[in-house]
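>>> Sharing a model that was predicted from the sequence below.
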Amino acid sequence: MNLTDWLGFMGVALILLAYILNVTNTISNSHIAFILLNCIGATMACYASVLLNYWPFIILEGVWALVSLVALLKTLTNTTNIS
């Protein structure tokens, strides 16, 4: 496997880990770990897709990363406003 394969594999693994932890009720979908796993995983998978020049997954993972980033920023903003 080359670097692109590893980036894609690790990105997808992080997304799947977030999903598994959520469906097993280990973390909620609003938990910071869930959001970070999705954001980092989708970014890695998107970058791997860019390296492969595979547009369907660039769009899918890019949108996934952006939505996760917005959720992360909202979570961090709400956390800092509580204190």
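Good, I have the coordinates.

>>> rest of the way, CA atoms for contacts and neighbours
OK.

>>> Can you tell me the element Tyr47 falls in?
Tyr47 belongs to helix 32-52 when assigned by DSSP states H and E.

>>> Below is an additional structure, to be compared with the one above:
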Amino acid sequence: MSTPFDWASIVGLCGTACIIGAYAYLTLAKATNPFPLHGTNLLGAALLTISLLVHTNWASLMLEGFWASIAIFGLVRAWHRRPSTGEPT
């Protein structure tokens, strides 16, 4: 069985690059910003999901669902923990 190298495969490869890039950022940076970290992971999961909807692999699709859920949780938590601005002194 061979899968064609089409637009869905290219979208999936871009998603893979996002997730690998986010992991490299997490590993190599001295201090990380949660917004680009989780945002890039969420983008990667979304792109891979698009690819997997065309070239279905149920186990990978489930993994991307969890990956996206964790990224969304991380973004929400970071949003609630951000320093508030505009407070009266």
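Here it is on my side, so go on. None of these values were measured; they are calculated from a predicted model.

>>> circling back: chain center to the helix or strand just after the helix holding Tyr47 of structure 1, what's the gap?
As assigned by DSSP H and E, the chain's next helix or strand after helix 32-52 of structure 1 is helix 55-82. Taking the mean of its C-alpha atoms, helix 55-82 of structure 1 sits 8 Å from the chain's own mean (CA atoms, centre = their mean, to the nearest Å).

>>> Helix 55-82 of structure 1 versus helix 32-52: what angle between them?
Using axes from the mean of the first three to the mean of the last three CA atoms, to 10 degrees, one finds that helix 55-82 of structure 1 and helix 32-52 are set 150 degrees apart in direction.

>>> so what corresponds to Phe9 of structure 1 in structure 2?
Aligned counterpart of Phe9 of structure 1 in structure 2: Leu13 (TM-score structural alignment).

>>> ok, its match to Trp58 of structure 2 distance?
Computed as CA to CA, to the nearest Å, the Leu13 of structure 2 to Trp58 of structure 2 distance reads 18 Å.

>>> Neighbour count: the two, which is higher?
For Leu13 of structure 2 versus Trp58, the count of surrounding residues by other CA atoms under 10 Å is larger for Leu13: 16 against 11.

>>> excluding its backbone neighbours, what's nearest the more buried one?
Of all residues not flanking Leu13 of structure 2 in the chain, Leu48 sits nearest, at 7.6 Å (CA to CA, 6 or more residues apart in numbering).

>>> Surely that neighbour and Glu64 touch.
Yes: counting by CA atoms under 8 Å, Leu48 of structure 2 touches Glu64, with 7.1 Å between them.
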